[in-house]
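Novice: Just a sequence and a predicted model for now, questions to come.
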Amino acid sequence: MELLAKYFRCQGRINRRTWLTRIVALGLVCLAFGMLANEMLGDPGAAVFALAFTWGALAISTQRLHDIGRSGPSLLLLLIPVLGPLWVLLLLCRRGGEGKNRYGDDPLSRHDYLQVNIAK
């Protein structure tokens, strides 16, 4: 269940590579199951997976926006024709902020990397 929560929860921060990987994986899974549901149940079955993809893509993109210090409602810029989606894409592709911000720790920080506890 924790794996599904990573795809559908709007909390935390993720880096660019994780964002792209999750969007592609979610798209492929929803496409495959949506086509199967369309064959078995018709359009309502496919609509369930289209809705799941939309929710997941918005949640993952919100996590990505958190990494650059922006909030989820910034995705409302998608409603502006032509320039809105381009601006959101530029935001999503920006480099994340260094260190901790109000949305959590830096997903690329390596502050505990190769530390050895010699007290044991």
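Specialist: Arrived safely. Numbers count the residues shown, from 1 in each chain.

Novice: For the rest of this, base every contact and every neighbour count on C-alpha atoms.
Specialist: Will do.

Novice: Helices of this protein, start to end?
Specialist: Under the criterion DSSP state H, helices of the chain are mapped to 2-8, 16-41, 43-67, 83-93.

Novice: Between those helices, which one is closest to Lys100.
Specialist: Distance to Lys100, taken as C-alpha to C-alpha, is lowest for helix 43-67 among the helices of the chain, at 9.2 Å.

Novice: what distance separates the closest one from the middle of the whole chain?
Specialist: Taking C-alpha atoms, centre = their mean, to the nearest Å, one finds helix 43-67 lying 9 Å from the centre of the chain it belongs to.

Novice: contact partners of that helix?
Specialist: With contacts defined as C-alpha atoms under 8 Å, 6 or more residues apart in numbering, helix 43-67 is touched by 6-16, 19, 22-23, 26-27, 30-31, 33-38, 71-72, 75, 91-92, 96-97, 103, 106.

Novice: just the buried members of these?
Specialist: 6-8, 10-16, 19, 22-23, 26-27, 30-31, 33-35, 37-38, 72, 75, 91-92, 96-97, 103, 106 (16 or more other C-alpha atoms under 10 Å).

Novice: which residues sit in contact with Phe33?
Specialist: With C-alpha under 8 Å, 6+ apart, Phe33 has these contacts: Ala46, Phe49.

Novice: ok, it to Leu76 distance?
Specialist: Going from Phe33 to Leu76 by C-alpha to C-alpha, to the nearest Å gives 28 Å.

Novice: In addition, the following structure is provided for comparison:
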Amino acid sequence: MENNIKLDNATPPPLPGSTMANNHNAEENYGIIDWFKKSMKNYTNLSGRARRKEFWYFVLVQIGLTVLAMILDKAVFGSESEFFNACVAFGMLVPSITVCVRRLHDTGRSGWWLLLAAVPLIGFIMLLVFFAIETNSKTNQWGPPAK
């Protein structure tokens, strides 16, 4: 009898040190929130790599949180306050930077490329392209491929 471990969408990812041979099998079953949680758990890690899926799901959830904060601001305080929006923006600042740096690492670039954001329009477009391109499938100075 085979001892195959299959996870369904409701099963959380395995704990570190579990009997599962590699975590890539668990990541196949990650949902949007699981990818977001993975990014948040790694918010202090500037040396790893983040796959495209992790990065874009993080961005999607961040946009959702920002929209929700804007709705709450409007409902609770009226149009003159941005309290909840500011809380989300400040709370997501460091995790956003680190997931961007780890995504750049995954494409074989240094995190310093994030400074391109300071160049109006051109920098944003270049970073968008870098974030969207396929993962570098070779091991680089930031570790093995994320997928």
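Specialist: It's in. Given the structure is predicted, the values throughout are model-derived calculations rather than measurements.

Novice: Got a TM-score for the two of them?
Specialist: The TM-score (TM-score structural alignment, normalised by the length of structure 1) is 0.71; 108 aligned residues with a C-alpha RMSD of 2.6 Å.

Novice: give the contact list for Asn136 of structure 2.
Specialist: By C-alpha under 8 Å, 6+ apart, the residues touching Asn136 of structure 2 are Asp106, Thr107, Gly108, Pro145.

Novice: Please report how far the spatially most central residue of structure 2 lies from Val99 of structure 2.
Specialist: Nearest residue to the geometric centre of structure 2 (C-alpha atoms, centre = their mean): Phe55, 3.4 Å. Distance from Phe55 of structure 2 to Val99 of structure 2, counting by C-alpha to C-alpha: 6 Å.

Novice: One more: Trp113 of structure 2?
Specialist: 13 Å.

Novice: So between these two, which is more surrounded?
Specialist: Taking neighbours as other C-alpha atoms under 10 Å, Trp113 of structure 2 and Val99 compare with Val99 leading, 28 against 16.

Novice: how about that one, what's its partner in structure 1?
Specialist: Aligned counterpart of Val99 of structure 2 in structure 1: Ile60 (TM-score structural alignment).

Novice: Could you do Phe90 of structure 2 as well?
Specialist: Counting by TM-score structural alignment, Phe90 of structure 2 lines up with Leu51 in structure 1.

Novice: gap between its match and Pro44 of structure 1?
Specialist: With C-alpha to C-alpha as the criterion, Leu51 of structure 1 and Pro44 of structure 1 are 10 Å apart.

Novice: and if you look at Arg22 of structure 1?
Specialist: 25 Å.

Novice: I'd like to know how far Pro44 of structure 1 sits from Met35 of structure 1.
Specialist: The value you get for Pro44 of structure 1 to Met35 of structure 1, if C-alpha to C-alpha is used, is 11 Å.

Novice: ok, the aligned partner of Met126 of structure 2 in structure 1 - contacts?
Specialist: By TM-score structural alignment, Met126 of structure 2 lines up with Trp87 in structure 1. By C-alpha under 8 Å, 6+ apart, Trp87 of structure 1 lies in contact with Leu77.

Novice: How about the one 4 residues further on?
Specialist: The contact partners of Leu91 of structure 1, taken as C-alpha under 8 Å, 6+ apart, are Leu65, Ile68.

Novice: Kindly report the same for Leu46 of structure 2.
Specialist: Contacts of Leu46 of structure 2 by C-alpha under 8 Å, 6+ apart are Thr98, Val101, Arg102.

Novice: how about it, what's its partner in structure 1?
Specialist: Under TM-score structural alignment, Leu46 of structure 2 pairs with Cys10 in structure 1.
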